[in-house]
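*Asks:* Any chance you could fold what I've pasted below:
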Amino acid sequence: MSSAISERTALIVVDVQPDFMPGGALACHEGDAIVPGIDRLLRMRRFRHVVATQDWHPPGHASFASAHPGTQPFQQITLHGQPQTLWPDHCVQGTPGAALHPGIDWSAADLILRKGSDPQVDSYSGFRENHGPRGTRPATGLAGWLRERGVEDVLVCGLARNVCVLWTAQDAVVAGFKAGLLWELSRPVTPAGDDPTRAALAAQGIALARLDD
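*Replies:* Predicted structure coming up:
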């Protein structure tokens, strides 16, 4: 990545929170490895607009296995007519695991977008809830916020690469933005998710961006 980034490019940092780090409630593979690189990138102030998303679930959220007696984490059920993976309790509002990672200087972020706060609906993407009435996916307002600031391109990084990062990049394209995923500044839940992620990105023309591009 060159030292000069277009003012029409925004950086979206997805869910870099302690609960997604090794030892956290829903640890991603090597999730902590991206923290120093993201911190350096934000301190360089290359982007006029930086968005940080923050998973922010109320206790007893419908995506938690603990909310469905007899189920186990990572089991898939049908919820409101839609497929839902059940997760360990994670990123519960106000807990240390839900905080933005303290190893990153977040002062460059001009928008912190909390998602997943509807107790009945999960929210992977920074742009839309997972589902809503009659199968719709309600918007978070992020697309409009970016457009009003003249943003045309977005670069996405964070956790987890094969879930919230991927969905955010895909929804950016659907919303009309050109999107790239900073591969080295993201990590999957497990490495098994990487090949399907690459295929999904290629199918939508989402670039695998590198810091030295």
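
*Asks:* Going by C-alpha atoms from here, please, whenever you check contacts or count neighbours.
*Replies:* Noted.

*Asks:* doesn't residue 63 make contact with residue 121?
*Replies:* Yes. Counting by CA atoms under 8 Å, residue 63 is a contact partner of residue 121 at 7.3 Å.

*Asks:* Let me know the next secondary structure element after the longest strand along the chain.
*Replies:* In the chain, with assignment by DSSP state E, the single longest strand is strand 178-187. Counting by DSSP states H and E, the next helix or strand C-terminal to strand 178-187 is helix 194-203.

*Asks:* ok, and for that following helix, which residues are buried?
*Replies:* Buried residues in helix 194-203, counted by 16 or more other CA atoms under 10 Å: 197, 198, 200, 201.

*Asks:* Which strands and helices lie in contact with it?
*Replies:* Helices and strands touching helix 194-203, by 3 or more CA pairs under 8 Å, 6 or more residues apart in numbering; DSSP states H and E, are helix 166-174.

*Asks:* Quick one: list the elements packing against the helix it packs on.
*Replies:* Contact analysis of helix 166-174 by 3+ CA pairs under 8 Å, 6+ apart lists strand 153-159, strand 178-187, helix 194-203 as its packing neighbours.

*Asks:* Okay, angle between that helix and strand 178-187 too, please.
*Replies:* Angle of helix 166-174 versus strand 178-187, following axes from the mean of the first three to the mean of the last three CA atoms, to 10 degrees, is 170 degrees.

*Asks:* another one to check against the first:
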Amino acid sequence: MIDPRETLREGDALLVIDVQNDFCPGGALEIPEGHKIIPPLNKWIAAARELGVPIYASRDWHPERHPSFEPHGGPWPPHCVQDTEGAAFHDEVDVGDAIVVTKGTRFDKDQYSAFDETGLAEELRRRGIKRVWIGGLAQDVCVKATAIDAAKAGFETHVLPEATLPVTPEGGAEAVAEMRKAGVTIES
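*Replies:* Here you go, the predicted structure:
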């Protein structure tokens, strides 16, 4: 595992993806052992804060009748419904002063990527960001979509494997292959 204090520098940003109660054990769409990514993420968050690297925390923030929910034709059980405990950031992830990126609010489509119609790419460019570091949940859904979109937007993109977990191991392996094909660096 790389040391964030020796790695992060000016022109970097840390993206913490969807570490919300519904994606952690006991949640509506839990990632098995999803809470285990929190200590490594907190290490990166602390280092970013110490070094003045901006931190962005994305969240799913779905309306009750979101099109991604099974009752409305989607593939997922209802999760991260606006203003519910399930939509809250996990209380152990230290995102208190992070800039929150809200996604998944549309009634006509889902938004897996933190870059999908959120203005995040423009925000990062305005701040002179060239390189992004990504961790969170789930590796094979929102982390993958965010990392691929970051690379497409021209950012040097790194995913922290110790700070992300997939919905399924098979999905995780496929996601790693897709991200690498898109030019994303999967750190070791």
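
*Asks:* returning to what we had before: in the second structure, what stretch matches the longest strand of the first structure?
*Replies:* Mapped onto the second structure using TM-score structural alignment, strand 178-187 of the first structure spans residues 156-165.

*Asks:* By how much does that stretch deviate from the first structure on average?
*Replies:* By mean CA distance after the TM-score superposition for the first structure, the fitted stretch 156-165 of the second structure averages 0.5 Å away from its aligned residues in the first structure.

*Asks:* wait, doesn't residue 18 of the first structure sit right on residue 95?
*Replies:* No. Here residue 18 of the first structure lies out of contact with residue 95, judged by CA under 8 Å, at a distance of 10.0 Å.

*Asks:* Between those two, which is the more surrounded one?
*Replies:* The residue with more neighbours, out of residue 18 of the first structure and residue 95, is residue 18; 25 against 12, by other CA atoms under 10 Å.

*Asks:* mind checking what that one lines up with in the second structure?
*Replies:* Matched to the second structure by TM-score structural alignment, residue 18 of the first structure sits across from residue 21.

*Asks:* shouldn't its match be in contact with residue 86?
*Replies:* Yes. Residue 21 of the second structure is within contact range of residue 86, at 4.8 Å (criterion: CA under 8 Å).

*Asks:* joint contacts of these two?
*Replies:* Overlap of the contact sets of residue 21 of the second structure and residue 86 (by CA atoms under 8 Å, 6 or more residues apart in numbering) consists of 27, 80.

*Asks:* how close does residue 83 of the second structure sit to residue 173 of the second structure?
*Replies:* Residue 83 of the second structure sits at a distance of 33 Å from residue 173 of the second structure (criterion: CA to CA, to the nearest Å).

*Asks:* Test my guess that residue 102 of the second structure contacts residue 58.
*Replies:* Yes. With contact defined as CA under 8 Å, residue 102 of the second structure reaches residue 58; the gap is 5.8 Å.

*Asks:* shared neighbours of those two, anything?
*Replies:* The overlap between the contact sets of residue 102 of the second structure and residue 58 (CA under 8 Å, 6+ apart) consists of residue 114.

*Asks:* Let's verify the residue of the second structure most remote from its centre: helix, strand, or coil?
*Replies:* In the second structure, the residue that sits farthest from the middle, by CA atoms, centre = their mean, is residue 71; the gap is 25.0 Å. Assigned by DSSP: H, G, I helix; E, B strand; the rest coil, the conformation of residue 71 of the second structure is helix.
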